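In: Build the 3D model from these lines:
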Amino acid sequence: MSAPLYNTDILRLASSIPHHARLADPQASVERRSPTCGSRVTVDVRMDDAGRVADLGLEVRACALGQASAALMAGHAIGQDAARLMQTREALAAYLEGRSDDLDFWPGLAVLAPARAYPARHASIRLSFDAVAQAAADAVRAPV
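Out: Below is the predicted model:
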């Protein structure tokens, strides 16, 4: 726990969330809440014909770690398919739970490494990744 939990990089990410507006016509929307801290993230997606995220919209009401995580997710989710987003969700959970030390599965996640030592923060960090994975999966199953 040598690195500060709320550092400049996390605060910078928290204040610069891309796609931080709900979509007018999403194919799927998923909201996730953290029962621990009350953080809430809603993710809207539209998928392209190849089953990849083509458009993304977010509403984020979370702590700085949840906001930073949402910024990292939103910065790279467009172009990803549901399977990749599900794999990312599982890899993030494995990292936070200590079952893996790998953070190379998604760009920028190393900035959140200090939060691994704070299990009460894990739910907020996972919200946006959980929501986008579910929204993408729901959109692929939904009729167009």
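
In: okay, CA-based contacts and neighbour counts for the rest of this
Out: Will do.

In: quick one, helices of the protein?
Out: 8-14, 64-76, 82-96, 119-141 (DSSP state H).

In: Just send the ones you listed back as TSV, with distance to L58 too.
Out: Output for those, formatted as TSV (distance: least, Cα to Cα, whole Å):
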stretch	distance to L58
helix 8-14	13
helix 64-76	8
helix 82-96	16
helix 119-141	9
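
In: of all those helices, which lies closest to R33?
Out: helix 119-141 (6.9 Å; Cα to Cα).

In: Counting by contacts, list what the closest one packs against.
Out: The contact analysis (3 or more Cα pairs under 8 Å, 6 or more residues apart in numbering; DSSP states H and E) places helix 119-141 against strand 28-33, strand 40-47, helix 64-76, helix 82-96.

In: Tell me who's in contact with the closest residue in space to S124 that isn't next to it in sequence.
Out: The shortest distance from S124 to any non-neighbouring residue, by Cα to Cα, 6 or more residues apart in numbering, is to G66 (4.8 Å). Counting by Cα atoms under 8 Å, 6 or more residues apart in numbering, G66 touches A14, S39, S124, I125, R126, L127, S128.

In: want to put them side by side, so please do this one too:
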Amino acid sequence: MIDEENEDEEILKKGITLKSALKNLLVIFFILLGAAFIYFGYGPDQWSNLFIGFFLICIGTTIMQVQKSPPEPIRQTLTILLCNLCGLTKVRNYEQGDFVFQKRDDCEKCNQSMEVKQIYSVKLKKPTEPNKKKENPKLKQENKE
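Out: Next comes the predicted model:
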């Protein structure tokens, strides 16, 4: 629900651009030209006028439907760890192999193992960490030799 409201606000902030205005004018032009072909008959015969007019209307409505796809939102997966003894809560980035109720890491206060309580994903507006490229292990071995 909140995501939809944010998208609506972004659409309202955009306003009218030259590109969208030209696109709308082009759509109106094709639809009106198609209707004129059907109604007034500029072609050689009635069937040609109908097909040309219908074709122009189809082009206009197709242009009207073309939209730029929104980019995929950037997501970050987080893990919440909880110490059952002292109640310390720790939030960290998700690591491969994390699962709920798993005993993981030691508590900073009492040195007992902490349990994974929640794993969830949040949508970010900006990336927090640059993408890290994983090096191929074979290349590392070749570089060492």
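
In: Can you give me the TM-score here?
Out: Comparison of the two superposed chains (TM-score structural alignment, normalised by the length of the first structure) gives a TM-score of 0.21, and 53 aligned residues with a Cα RMSD of 4.7 Å.

In: Which helix or which strand is home to F55 of the second structure?
Out: helix 46-65 (DSSP states H and E).

In: Regarding R92 of the second structure, which helix or strand does it belong to?
Out: Going by DSSP H and E, R92 of the second structure is in strand 89-93.

In: same for that strand, what does it pack against?
Out: Against strand 89-93 of the second structure (3+ Cα pairs under 8 Å, 6+ apart) you get strand 74-82.

In: got the angle for the strand it packs on vs strand 89-93?
Out: 150 degrees (axes from the mean of the first three to the mean of the last three Cα atoms, to 10 degrees).

In: Identify each buried residue in strand 74-82 of the second structure, please.
Out: L78, T79, I80, L81, L82 (16 or more other Cα atoms under 10 Å).

In: quick one: the third one and K117 touch, right?
Out: Yes. With the criterion set as Cα atoms under 8 Å, I80 of the second structure and K117 qualify as a contacting pair; they are 5.7 Å apart.

In: now V41 of the first structure: how far from A133 of the first structure?
Out: From V41 of the first structure over to A133 of the first structure the distance is 13 Å, taken as Cα to Cα, to the nearest Å.

In: sorry, back to before: wait, which of the helices of the first structure is closest to V45 of the first structure?
Out: helix 119-141 (6.4 Å).

In: buried stuff in the closest one?
Out: In helix 119-141 of the first structure, residues buried by neighbour count (16+ other Cα under 10 Å) are 121-140.

In: picking up where we left off before, could you dump the contacts of G66 of the first structure into a markdown table and include distance to A91 of the first structure?
Out: A markdown table is the format used below for the contacts of G66 of the first structure (distance: Cα to Cα, whole Å):
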| residue | distance to A91 of the first structure |
| --- | --- |
| A14 | 22 |
| S39 | 21 |
| S124 | 16 |
| I125 | 13 |
| R126 | 11 |
| L127 | 14 |
| S128 | 14 |
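
In: which residues sit in contact with A83 of the first structure?
Out: Going by Cα under 8 Å, 6+ apart, A83 of the first structure touches A133, A137.

In: mind checking how far it is from V30 of the first structure?
Out: 16 Å.

In: what do you get for L96 of the first structure?
Out: 22 Å.

In: Who has more neighbours out of those two?
Out: L96 (23 against 19; other Cα atoms under 10 Å).
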